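Chemist: Next input, structure requested:
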Amino acid sequence: MLESNLQAVNNDVKVLLKDAQALLASAASLTGDKAEEARNRGMRLLEAALSKAQDAQTSAIAAGKQMATSADDYVKENPWRAISVAATAGVLVGMLCSRK
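Modeler: Prediction:
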């Protein structure tokens, strides 16, 4: 779920940035009120993209903290199981490294 939300935000930011780039490129040839209007619209698009990126970063940090807390709680409740999983992973990594 988190991954799909981040992907959606990433796509939205890309679209906003492309729109802003196109708008600013076309504004280069305009003068007067139209140029000012185009620049203002471009700045609003860039600010919206920045806001979405910051929101995505905030939600990713919150989700990361929640996962770390969950993992910490699990290890505290099941220390022997966590040790056995870590040992198994270590053995597997060791076997893979020794093959090369």
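Chemist: from here on, contacts and neighbour counts on C-alpha atoms
Modeler: Noted.
Chemist: Beyond the helix or strand that contains Gln66, next helix or strand please.
Modeler: Per DSSP states H and E, Gln66 falls inside helix 32-77. Moving toward the C-terminus from helix 32-77, the next helix or strand (DSSP H and E) is helix 79-99.
Chemist: how near is the nearest residue to Ala38 once chain neighbours are set aside to Thr58?
Modeler: Ranked by Cα to Cα, 6 or more residues apart in numbering and with sequence neighbours excluded, the top spatial neighbour of Ala38 is Ala27, at 5.7 Å. As judged by Cα to Cα, to the nearest Å, Ala27 and Thr58 stand 33 Å apart.
Chemist: now swap in Asn78 and tell me
Modeler: As defined by Cα to Cα, Asn78 lies at a distance of 30 Å from Thr58.
Chemist: List the contacts of the residue of the chain most remote from its centre.
Modeler: Computed with Cα atoms, centre = their mean, the residue of the chain farthest from its C-alpha average is Gly32, at 38.3 Å. If you count contacts by Cα atoms under 8 Å, 6 or more residues apart in numbering, Gly32 has none.
Chemist: compare with the first, here's sequence two:
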Amino acid sequence: MALFHAAPKDKLVADLKKVMADVDELMRSVGSQAGGELQEHLGARLKDVRRQVEELEQDVVEQARAAARVTNEYVREHPWTSVGVAACVGMVIGALLARR
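Modeler: Here you go, the predicted model:
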């Protein structure tokens, strides 16, 4: 189940990294115009956000690894079922591609 939630989290991580890069650029461009206290506050908040994004990214990676482990265990325990499912999925994909 964790595998199905990885894609939205990956997109969220990527989007947050873009926002952080934009904020970094904004802080550099504002530079001395902003008061030292404001820059310090924004820097601290940005550091917190970076830490949270890194934690989210680690969570996504761990969930993907867990999903891979579970899938690997299932395939090892049920090899013929896995082959059958893969064959059916391949047939469905082939049929859909053949329609085009």
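Chemist: Near the aligned residue in the second structure for Asp73 of the first structure, how many other residues are there?
Modeler: Aligned by TM-score structural alignment, Asp73 of the first structure pairs with Glu73 of the second structure. Residues contacting Glu73 of the second structure under the criterion other Cα atoms under 10 Å number 12.
Chemist: just Glu77 of the second structure next, same as before
Modeler: Glu77 of the second structure, neighbours per other Cα under 10 Å, totals 11.
Chemist: Would you mind measuring from the residue nearest to Met20 of the second structure when sequence neighbours are not counted to Gly94 of the second structure?
Modeler: Excluding its sequence neighbours, the residue lying closest to Met20 of the second structure (Cα to Cα, 6+ apart) is Leu46, at 7.0 Å. For Leu46 of the second structure, the distance to Gly94 of the second structure (Cα to Cα) stands at 48 Å.
Chemist: Comparing the two, which residue is more hemmed in?
Modeler: Per other Cα under 10 Å, whichever of Leu46 of the second structure and Gly94 has more neighbours is Leu46, with 16 against 11.
Chemist: Go ahead and confirm Lys9 of the second structure touches Gln58.
Modeler: No. If you go by Cα atoms under 8 Å, Lys9 of the second structure and Gln58 don't touch, sitting 10.6 Å apart.
Chemist: Who has more neighbours out of the two?
Modeler: For the pair Lys9 of the second structure and Gln58, the greater number of neighbours falls to Lys9 (15 against 12), based on other Cα under 10 Å.
Chemist: Would you mind measuring from the nearest residue to that one once chain neighbours are set aside to Asn72 of the second structure?
Modeler: Sequence neighbours aside, Val60 is the residue nearest to Lys9 of the second structure in space, at 6.6 Å (criterion: Cα to Cα, 6+ apart). In this view, Val60 of the second structure and Asn72 of the second structure are 18 Å apart by Cα to Cα.
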